[in-house]
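Asker: what follows is a predicted protein model with its sequence.
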Amino acid sequence: MNKFYNLPIFLQWTISVMLLAIGMFLFTVTMSAFHPYGMFLLFPVVLPLAHFALTPLLTLLGMYKYYSPLLLVYSPNAMKYDIHMGTSFDYLFVMHWRERGLKARKKIWSNFLQGLIQIMEEIEAGKLPDTVKVEGTSYFFSVKTAQRLGFVLEKPSLSYRFNLIINYVDLWWMYSFAQNRLAFPRVFNARKAIISGKDLVKRKHQFEQLVARLQRDN
C-alpha cells in the first residue's frame, strides 16, 4: 500500500472520515446548486472525486485489499479476485510528475506484476485456494501481452463496460499521465482477462524475471 497507510491507524481513520464528510458536503452543495440536472451534468467530475475521497475508507473497511501500491482487489473472497489498478488517491502518493511517460508505464507494470506475485505467494502458503479465479478488465495492455502472461481473454460483461465508461475521466487522466500526452483510453476495446490461481502460480518465475527487468531498466 502507499505511504498513507504507514500513518498511525487513528490518524488514518480520522483523515478517511474527514475526506468522506468533505466529499458529501461538496456533493450536496453542488447538486443543490445545479438542481435538477446537476447530477447528470457533473457526474463525470463528481465520480472521480468520490473515488478519491472513499479510497482510504474502503481500504480500512476491507473492501479494498492491496497487494502492491498500485494493485488492489475489490471485495476479496476465496472464489474470485477482482483485480484493479490503483485509484487517483494511490497515484497521489505513488506517482511523481517527473515520472510521466515511459517511467510511469514501467512503474505501473512493475506494481501490477509484484501484486500478482503477492497473490501467488498467498496461494502457495495455503491462504488462498488455487481454484480462485483472478480476473480484471483493462485497456492498458494488449491482447498479446495478456496472453503471454497466461490470461484467457473474454468479452467483458455489460456491468464491466459500464464501470469503465462511468470512470472514464479517471481512466483518461491516468492513461494520459502514463503516455505523457493527451491520450484517450479505448475502453470499448477492453477485454476481461482471467486466470486461475493454479495457472497463475506456474507463472511466478516469469513474473519475477519481468519485475527484475523493469526495475533494472528503470
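Answerer: That came through fine.
Asker: only C-alpha atoms for contact and neighbour calcs from this point on.
Answerer: OK.
Asker: report how many residues lie close to residue 93.
Answerer: Using other Cα atoms under 10 Å, residue 93 is surrounded by 13 other residues.
Asker: so it touches residue 4, yeah?
Answerer: Yes. Counting by Cα atoms under 8 Å, a contact exists between residue 93 and residue 4, whose distance comes to 7.4 Å.
Asker: the helix or strand hosting residue 175: what's the following helix or strand?
Answerer: Taking DSSP states H and E as the definition, residue 175 sits inside helix 168-179. The C-terminal neighbour of helix 168-179 among helices and strands, as given by DSSP H and E, is strand 191-196.
Asker: same for that following strand, what does it pack against?
Answerer: Helices and strands in packing contact with strand 191-196 are listed as strand 133-138, strand 152-154; criterion 3 or more Cα pairs under 8 Å, 6 or more residues apart in numbering; DSSP states H and E.
Asker: need the ones you listed in JSON lines (columns: mean neighbour count and distance to residue 181).
Answerer: Supplementary listing: the helices and strands packed on strand 191-196 in JSON lines, determined by neighbours: other Cα atoms under 10 Å; distance: least, Cα to Cα, whole Å:
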{"stretch": "strand 133-138", "mean neighbour count": "21", "distance to residue 181": "19"}
{"stretch": "strand 152-154", "mean neighbour count": "16", "distance to residue 181": "28"}
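Asker: so which residues of the chain form helices?
Answerer: Taking DSSP state H as the criterion, the chain contains helices spanning 9-33, 38-60, 88-94, 102-124, 143-148, 158-166, 168-179, 197-202, 204-217.
Asker: touching the fifth one from outside, list them.
Answerer: So the one you mean is helix 143-148. For helix 143-148, the external contacting residues (Cα atoms under 8 Å, 6 or more residues apart in numbering) are 152-153, 191, 193.
Asker: same thing with the first one?
Answerer: For helix 9-33, the surrounding residues in contact (Cα under 8 Å, 6+ apart) are 4-5, 38-39, 46, 49-50, 53-54, 56-57, 60.
Asker: go through the residues you listed and say which is closest to residue 180.
Answerer: Nearest to residue 180 among these is residue 49, at 22.3 Å by Cα to Cα.
Asker: and here's the other structure:
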Amino acid sequence: MNHKFYNKSKKDQNRFQIVLALISLVVVSLLIVVVVYVEFYLIGVLIIAIFLSIIAPFFDMPSLKKSGKMQYYSPLFIAEKPKNGLITIHGGTLFDYYFGIDRNMSGKQRTNFIIYQYLIGLLSLIEKHQNHPSMKIRGTSYIINKRTAQKIGFQVIETNVFQKMILSYNYFNILISNSLAKNRLAFPNINNTKSFEAEISQLLKRKDYINKLIESLKNKHI
C-alpha cells in the first residue's frame, strides 16, 4: 500500500505525531486563554471541539490500524474488522487525504483518483473475502452516487440517525477533506450522503464491471 505516512520509518511517524500534538496543545491553550478572557465559553468549547475533531484522525487512524481494528485495502479505502457477518467500510479520512493526494493534481484528477482508490480497495476486499459470499458490506459516502453504487452491486439503504450525528459532528473535518478533494473550498452537502449495502456474492458478480471502471480511471488522475 502506497500510503506516504505508513511508508515513513517508525521514528519519522512518531516525530510527525509529536510535533502535531505539541502544535495542537499550543493552539488549544491559546484558545482557552482567549475564551476565558472574552468569556464566550459556549462558543469557545464549540471551537475547541471542532479543532480536536479535525486533528483526531491523525492519531486515531494509525492507532486503529496498529491494533487491527481498521485495515487499509488502498490508501483511501478502509474497512473495520468483520463483526457478526458484516464489514463496515469507510473512505479515507482527512489524515489519508493529507498524505494520499498529490497537491499537483487538478480538482478533477483528485476526484478521479479518490474514486479509483475506492474501487481498488473494494476489489481487494471482495477478493479477500470471496470464500464468504454471504458476508455483508456496508458503507456511507457523499462521493459515490446512487447510480454508480447500484452498478457495482450495492443497494441504497437508509442512513441511520447515529451515522448522521457522526457526520454532523465531523462536518468541518469533512469540509476540509472535500476541499482537498476538489482543490478548492467545497462545502459538502450532508443531505446527499447515502448508505449502501451488499453481500460479497453480489459484488463478485460485478467484478468485471469494477475492473473496467478501474481501467477507465487508471490514467485520468495522472
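Answerer: Received it, and whenever you're ready, just let me know what you need. Everything quoted here is computed from the prediction, not taken from an experiment.
Asker: drop the TM-score for these two in here.
Answerer: Once the chains are overlaid, their TM-score stands at 0.85 when taken by TM-score structural alignment, normalised by the length of the first structure; 214 aligned residues with a Cα RMSD of 2.5 Å.
Asker: about what we covered before: just checking, what packs against the helix holding residue 175 of the first structure?
Answerer: The elements that helix 168-179 of the first structure packs onto, with contact taken as 3+ Cα pairs under 8 Å, 6+ apart, are helix 38-60, helix 102-124.
Asker: gap between the first one and the chain center?
Answerer: In terms of Cα atoms, centre = their mean, to the nearest Å, the gap separating the centre of helix 38-60 of the first structure from the centre of its chain is 15 Å.
Asker: report the buried residues of it.
Answerer: Under the neighbour-count criterion of 16 or more other Cα atoms under 10 Å, helix 38-60 of the first structure has 44, 46-49, 51-59 buried.
Asker: same deal with the last one?
Answerer: Using 16+ other Cα under 10 Å as the test for burial, helix 102-124 of the first structure gives 103-117, 119-120, 122-123.
Asker: over to stretch 176-192 of the first structure?
Answerer: By neighbour count on 16+ other Cα under 10 Å, the buried set for stretch 176-192 of the first structure is 176-180, 185, 187, 190-192.
Asker: likewise stretch 70-88 of the second structure?
Answerer: Residues of stretch 70-88 of the second structure classed as buried under the neighbour-count rule (16+ other Cα under 10 Å) are 70-80, 86-88.
Asker: check stretch 154-162 of the first structure too.
Answerer: Across stretch 154-162 of the first structure, burial judged by 16+ other Cα under 10 Å covers 156, 160-161.
Asker: want to try TSV for these, with distance to residue 172 of the first structure as columns?
Answerer: Formatted as TSV, these follow (distance: Cα to Cα, whole Å):
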residue	distance to residue 172 of the first structure
156	19
160	17
161	15
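Asker: and which of these is nearest residue 197 of the first structure?
Answerer: For these, the minimum distance to residue 197 of the first structure (Cα to Cα) is 19.9 Å, reached by residue 156.
Asker: aligned partner of the closest one in the second structure?
Answerer: Alignment note: residue 156 of the first structure maps to residue 159 in the second structure; criterion TM-score structural alignment.
Asker: now that match, nearest residue through space, not along the chain?
Answerer: residue 195 (5.3 Å; Cα to Cα, 6 or more residues apart in numbering).
Asker: got a list of what the residue mapped onto that neighbour from the first structure touches?
Answerer: With TM-score structural alignment defining the correspondence, residue 195 of the second structure maps onto residue 192 in the first structure. Under the criterion of Cα under 8 Å, 6+ apart, the contact partners of residue 192 of the first structure comprise 135-138, 153-156.
Asker: roughly how far apart are residue 192 of the first structure and residue 79 of the first structure?
Answerer: Summarising the geometry, the distance separating residue 192 of the first structure from residue 79 of the first structure, computed by Cα to Cα, to the nearest Å, is 17 Å.
Asker: kindly report the same for residue 68 of the first structure.
Answerer: In this structure, residue 68 of the first structure and residue 79 of the first structure are 21 Å apart, going by Cα to Cα.
Asker: do the same with residue 210 of the first structure
Answerer: Note on residue 210 of the first structure: its distance to residue 79 of the first structure, by Cα to Cα, is 27 Å.
Asker: spit out the contact partners of the alignment partner in the first structure of residue 61 of the second structure.
Answerer: With the correspondence set by TM-score structural alignment, residue 61 of the second structure lines up against residue 55 in the first structure. Contact criterion Cα under 8 Å, 6+ apart gives 64, 87, 89 as the residues in contact with residue 55 of the first structure.
Asker: go again using 7 Å as the cut-off
Answerer: Applying Cα atoms under 7 Å, 6 or more residues apart in numbering, we find residue 55 of the first structure in contact with residue 89.
Asker: sorry, back to before: and the match of residue 195 of the second structure, how far from residue 42 of the first structure?
Answerer: Summarising the geometry, the distance separating residue 192 of the first structure from residue 42 of the first structure, computed by Cα to Cα, is 29 Å.
Asker: many thanks, I have nothing further to ask.
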